[in-house]
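*Asks:* Here's a sequence, model it:
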Amino acid sequence: MSDKELEQPVQYLLGQPQRRTGVGALSMKATIVIAVGFMIFLFSQIAGQTAFAFFVVLPVTAIVVGLVSVSWGNRSLAQAAQILWQNYRRTATGSHIYVSGPNSRVPGGHRRLPGLLARTEAIEATYSQNRPPFVMILDRPRREVTVLLDCQMTGQTAMTQSERNLRTAEWCNWLAKFSLSGDIAQVTTVVATRPGTGELVNNEVRAIIAEGAPAIAKRIVTEAASVIALARPEVMAHIAITIKLDKAQLTDESFIRNIATRIGTWAETVQYAGILAEPMTYEQAVARIHMFFNPPTEADFEEIALTGEGHGMLWQDAGPNWAVTTNTYYEHCGAKSVTWEMKEAPRSTFEDTILSAMMQPHDRIQRKRVALVYRPYNAGQGATKVEAEHRDAMVAANSSKSITSAKAEMRLETTEAARRAQARGAQLGRTSMFVTATITPEEDFNRVVHDIEQLAAGSSITLQKMNRQQDTGFQTSLGFGQVPWAKSTTSSFAEG
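*Replies:* This next block holds a predicted model:
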């Protein structure tokens, strides 16, 4: 890239979601269902079971094809039906209500994290003698471990366009390297905002005032700090890297040494992208997740952090006192949270500032959280998928003698660009986004929901509420290693 090109804003494109097609416009799974149904129909005819073939095999095949092909709410009918059934079943049994503490049914009387995080445990390890131990969130049943990098974003500092372009390229390179590792499940970047108490600013001012400074100068600086700190929002950010483990690593805990040698490199290299990162400690992780579940404790944890003393809370007690899941929101410790998932990414090209409005503090939204989830394919697997989808696109574009549709031509062009990028060393991955807004009783619930949807529209992103999955969406946007796609469900095998 020349110096003149570096000074121009770069236009980026996410590309189309990866999909395989079979007969006509049907998905590959629908095509397989049709092929299996045809074989059973043929064998039934040969066996003389004509009535069974026409009145059982054909209707069942048509129903299954509809379940895996027709979409409702950005999901196949099979998935939507299962979500409806699971939500009805847990509501009927009272499982949508969570109560913790000494008088609850939680083992040991703890306030454990609910839902996806209930079976996790936090362990500490050391990666450098001069550094405090870092925390790892271990999910033994799934054989996954998550490490957290506490981040300070510097993307809004004054810089030239060329510097912004280079930092964006470094971020892409940092993510692409996880495809080469072969054991990375996902990388989640979380940027959250909350109302600050002003103590952090006041403490910084007290630290920089010299003892011999004139009284008038001290007063001016102190008053200025009070004005700046008034209702000043705080930005919290972290990156969660989830690593897949095998049985041997989990048994002898050799993964601890392995990750300890890698986490320092991850934290150092991401700084080239303008992100100052440090491995998160045990106490930082517990405080971060508990503040998300229990917003009234934010000021307490901020005060404890200023004193330099530990809060003494354990991972087993980092959950909420109570929580209730409804169809449209998740209520916890007196606050209500609404979570959206990205239904559709920007269709056209965009610049590197497209998510700035979503992530920056907002005057009318006190607490919000944006989580970007990147799931890399292994290098070899990504190349295979790109080639297979390109062949599908070529078949779709050339299968008809009539004028080729613009959609088929665009798909062919996109897959061809992906093949060329793969040849130049690019890696393949899937990107998802979750947005959570937490509303306290003094805020207008409907207004906050409207503001979030308008912010997304301004970023050319279509959001969809995670109805009947608000608890799962809330915990996914926390960025502590849990994602919904890895959970085994019946509809996952019938997804189109």
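*Asks:* drop to CA atoms for contacts and neighbour counts, all remaining ones
*Replies:* OK.
*Asks:* Which parts of the stretch 151-300 of the chain are strands?
*Replies:* Counting by DSSP state E, counting those that start in this stretch, the stretch 151-300 of the chain has strands at residues 184-195, 233-244, 275-279.
*Asks:* tell me which residues in the last one are buried?
*Replies:* Read that as strand 275-279. Within strand 275-279, the residues that count as buried by 16 or more other CA atoms under 10 Å are Ile275, Leu276, Ala277, Glu278, Pro279.
*Asks:* residue contacts, the spatially closest residue to Lys368 that is not a sequence neighbour?
*Replies:* Closest residue to Lys368 apart from its sequence neighbours, by CA to CA, 6 or more residues apart in numbering: Ala437 at 4.3 Å. Counting by CA atoms under 8 Å, 6 or more residues apart in numbering, Ala437 makes contact with Ser337, Val338, Thr339, Ile365, Arg367, Lys368, Arg369, Val448, Val449, Ile452.
*Asks:* Skip the chain neighbours and tell me the closest residue to the residue minimising distance to the centre of the chain.
*Replies:* Nearest residue to the geometric centre of the chain (CA atoms, centre = their mean): Val373, 3.4 Å. Spatial nearest neighbour of Val373, excluding adjacent residues (CA to CA, 6+ apart): Thr188 at 4.4 Å.
*Asks:* you'd agree the one you found is up against Arg430?
*Replies:* No: between Thr188 and Arg430 there is no contact under CA atoms under 8 Å: 11.6 Å.
*Asks:* Determine the next helix or strand in the C-terminal direction from the helix or strand hosting the residue nearest to the centre of the chain.
*Replies:* Here Val373, judged by DSSP states H and E, is contained in strand 367-376. As assigned by DSSP H and E, the chain's next helix or strand after strand 367-376 is helix 379-398.
*Asks:* Buried residues, that next one. List them.
*Replies:* 379, 382-383, 385-387, 389-397.
*Asks:* and the angle for it with strand 367-376?
*Replies:* 90 degrees (axes from the mean of the first three to the mean of the last three CA atoms, to 10 degrees).
*Asks:* Go through the next helix or strand along the chain from helix 379-398 and flag the buried ones.
*Replies:* Downstream of helix 379-398, the first helix or strand assigned by DSSP H and E is helix 406-423. For helix 406-423, burial by neighbour count (16+ other CA under 10 Å) applies to Ala408, Arg411, Leu412, Thr414, Thr415, Glu416, Ala418, Arg419, Gln422.
*Asks:* same question, stretch 90-104
*Replies:* His96, Tyr98, Val99, Ser100, Gly101.
*Asks:* Show the contacting residues for Asn327.
*Replies:* Asn467, Arg468, Gln469, Gln470.
*Asks:* Around Pro296, count how many other residues there are.
*Replies:* 14 (other CA atoms under 10 Å).
*Asks:* now it: how far from His290?
*Replies:* 10 Å (CA to CA, to the nearest Å).
*Asks:* What of Thr61?
*Replies:* Thr61 is 49 Å from His290, by CA to CA.
*Asks:* One more, so I can put them side by side:
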Amino acid sequence: MSTTSAESVRIEPQVFGNLTVPRRSGLGGLSMGVSLALVPVVLLGILFLATGRWVLAFGIVALAAVAVLLLKVTTRQGRSIYGRITLRLAQRVKEKSGRDVYLAGPTGKGTPDGATRLPGLMAKSELAEFTDSYGNPFGLIRVAGAGVYNYSVVIEAHPDGDSLVDREQVDHRVAVWGAWLTQRGLDEGIRGASVTVESAPDSGLRLTGLLEANRVEESPDYARGVTERIGQTYQGGAPQLVARVAVTFDGRRRDGKAGDRGLAEMAEEIGTRLPGLVGGLQGTGAGSVKACTAAQIIDFTRVAYDPTVASIVEEMQASGGTGLGWEDAGPSFAQDSFEHYRHDRAVSKSWTMYQGPAGNFTANSLKRVLEPSPGLLRKRVTLLYRPIPAERTTALVQQEQNDAAFAGSQTRRNARAALRQAAAAKTAAEEAQGAGLTRFGLIVTITGTSEDELKPWDKRIPGLVAPARLRVRPALANQAVTFQAGLPLGLVLPDHMLIPDTLREFF
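*Replies:* Modelled structure (predicted):
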């Protein structure tokens, strides 16, 4: 008789990495923008030396050296001393001009019709409802700006989570999600996508409604007592957790002329493509997936700006709907402070990613920050994606290889430069095999009742994202626009910036 022993095999989790930031390298480890800015200084120094004005020449060179030194040694959280001073000045100008305060409603300013529209970049947005090719309704958000005509749809999902899920299944879900993002770069007219995971305390209305709907008058006293005890004990049970995916389409005319293609044409095109977008999320672990209607978009936007009405909105939804319009979804009062954003009866603070993962990470690296946090009215974690069109990926990969080689030639035996060259070569190989390129960012927003309630989170939030090996910082002097970008409304911030990506890469 023979016996066999089974040895447990440990399955190592799949790791991901090789993330790089497109940038243009300059001389001596400086950025290309700083290197170009030093060219006039060098020319002036040579000119003064040639004319015998030695003091001026050395003075200019000394000032330039001090300026560069301050740029290198005063950088904290990705901001130099010049950047921090600029933020302070911008906030002061904003407060003096009164643009830090938003007042709407019957007693507000700038809203003669008494509406409470969304502030900022979403002030002139429009919301309409259409049906897709399968006859399902969906809300369509239109945001127009200077040469920008973006149309966004919102897809609501209820993720299954990773409990009792095999490692192979998790890796499969990650692969399907990566393929979904890659396809967005191949699709025509996709400006961006975002995934927002929002957690909030449970109001208890869902449990109460479920118990009331199944209550029978002839039920035994014991059964009635048990159900009543359940309602009293677990009324504030598990927190609500919902994920929303926003996809933004480019509405500009395709013939190269300036102008908008129009709401009707875009609704027809998006309605045809929407079932494919929703179906592509089925294998990602998103669970139940469905496009949001206009009423649903209005309701969760209203709750985001005033979380204290969440239970009222939920109760009205159960009884037929809130009846709110898009012009009612915004706050009646908002104040954009340097470190906080006050809106109606709540205060929020947002953090943005300024440095991506420096090494490898796993599929559950963001699990800690995505989990519900007790003591907050709301917490939103938003991943922003901007798929790069397929026709541009080859040029960007080649440019990164050239910049990495140039940066490596500036120093001798630099480990970081060698790693950058290796990463650029690996990216080029993967792109040649059909992989896509996607820019991404992260916004974390927490909402409470007061500033004191949010203070302990100044150190907690950076610690929650630490397992993902990325770094976040407060959105100083930009709390209002960051709060809005973290909402699942499809707002693509780079489309509204004065400086395009091609120029920002120099700095």
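*Asks:* returning to that earlier point: the residue nearest to Val373 of the first structure: neighbouring residues, count only.
*Replies:* Around Thr188 of the first structure there are 26 other residues, counting by other CA under 10 Å.
*Asks:* Can you get me a residue count around the residue lying closest to Ala345 of the first structure once chain neighbours are set aside?
*Replies:* Closest residue to Ala345 of the first structure apart from its sequence neighbours, by CA to CA, 6+ apart: Ile461 at 5.2 Å. Residues lying near Ile461 of the first structure (other CA under 10 Å) number 20.
*Asks:* Just give me the match in the second structure for Ile461 of the first structure.
*Replies:* Using TM-score structural alignment, the partner of Ile461 of the first structure in the second structure is Leu470.
*Asks:* Need the counterpart of Tyr354 of the second structure in the first structure.
*Replies:* Aligned partner of Tyr354 of the second structure by TM-score structural alignment: Lys343.
*Asks:* do Gly236 of the second structure as well
*Replies:* In the first structure, Gly236 of the second structure lands on Leu230 (TM-score structural alignment).
*Asks:* Hmm, Gly198 and its match touching each other?
*Replies:* Yes: in this structure, Leu230 of the first structure is within contact of Gly198 by CA under 8 Å, at 6.1 Å.
*Asks:* who's more crowded, these two?
*Replies:* More crowded of Leu230 of the first structure and Gly198, by other CA under 10 Å: Gly198, with 20 against 14.
*Asks:* And the more buried one? What does it align with in the second structure?
*Replies:* Using TM-score structural alignment, Gly198 of the first structure sits opposite Gly204 in the second structure.
*Asks:* now do Pro296 of the first structure
*Replies:* By TM-score structural alignment, Pro296 of the first structure lines up with Thr308.
*Asks:* Spatially nearest residue to that match (excluding sequence neighbours)?
*Replies:* Arg345 (7.1 Å).
*Asks:* Name all residues that make contact with that neighbour.
*Replies:* Asp306, Pro307, Thr308, Thr449.
*Asks:* Check the gap between the counterpart of the last one in the first structure and Phe38 of the first structure for me.
*Replies:* Under the alignment defined by TM-score structural alignment, Thr449 of the second structure is paired with Thr440 of the first structure. As judged by CA to CA, Thr440 of the first structure and Phe38 of the first structure stand 57 Å apart.
*Asks:* if we can go back for a sec, so how far is Ala397 of the first structure from the residue nearest to Lys368 of the first structure?
*Replies:* 43 Å.
*Asks:* cool, Gly48 of the first structure as well?
*Replies:* In terms of CA to CA, Gly48 of the first structure sits 41 Å off from Ala397 of the first structure.
*Asks:* Top of the contacts of Arg345 of the second structure by number of neighbours, please.
*Replies:* Pro307 (24 neighbours).
*Asks:* coming back round to it: which ones are touching the match of Tyr354 of the second structure?
*Replies:* Lys343 of the first structure touches Asn74, Ile461, Thr462, Leu463, Gln464, counting by CA under 8 Å, 6+ apart.
*Asks:* one more time with 10 Å
*Replies:* Gly73, Asn74, Arg75, Ser432, Met433, Phe434, Ile461, Thr462, Leu463, Gln464, Lys465 (CA atoms under 10 Å, 6 or more residues apart in numbering).
*Asks:* Would you mind checking the residues you listed for buried ones?
*Replies:* Arg75, Met433, Phe434, Ile461, Thr462, Leu463, Gln464, Lys465.
*Asks:* Now go through these and say which are in strands.
*Replies:* Using DSSP state E, the subset of those located in strands is Arg75, Met433, Phe434, Thr462, Leu463, Gln464, Lys465.
*Asks:* Could I get those in TSV, plus columns for distance to Asp3 of the first structure?
*Replies:* Converted to TSV, these look like this (distance: CA to CA, whole Å):
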residue	distance to Asp3 of the first structure
Arg75	45
Met433	33
Phe434	36
Thr462	35
Leu463	37
Gln464	41
Lys465	43
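*Asks:* between those residues, which is nearest Leu180 of the first structure?
*Replies:* Met433 (23.0 Å; CA to CA).
*Asks:* separation between Cys333 of the first structure and Asn202 of the first structure?
*Replies:* Cys333 of the first structure is 29 Å from Asn202 of the first structure, by CA to CA.
*Asks:* Next: Arg75 of the first structure.
*Replies:* Arg75 of the first structure is 49 Å from Asn202 of the first structure, by CA to CA.
*Asks:* Kindly report the same for Pro59 of the first structure.
*Replies:* 71 Å.
*Asks:* Which one's more surrounded, the two?
*Replies:* Asn202 (18 against 13).
*Asks:* Might one say that that one is in contact with Glu303?
*Replies:* No: using CA atoms under 10 Å, Asn202 of the first structure is not in contact with Glu303; the gap is 11.7 Å.
*Asks:* Return every residue with contacts to both of the two.
*Replies:* With CA under 10 Å, 6+ apart as the test, Asn202 of the first structure and Glu303 reach no residue in common.
*Asks:* contacting residues around the residue nearest to Leu113 of the first structure when sequence neighbours are not counted?
*Replies:* Closest residue to Leu113 of the first structure apart from its sequence neighbours, by CA to CA, 6+ apart: Gly319 at 4.0 Å. If you count contacts by CA under 10 Å, 6+ apart, Gly319 of the first structure has them with 99-101, 110-114, 117-118, 286, 289-294, 332-333.
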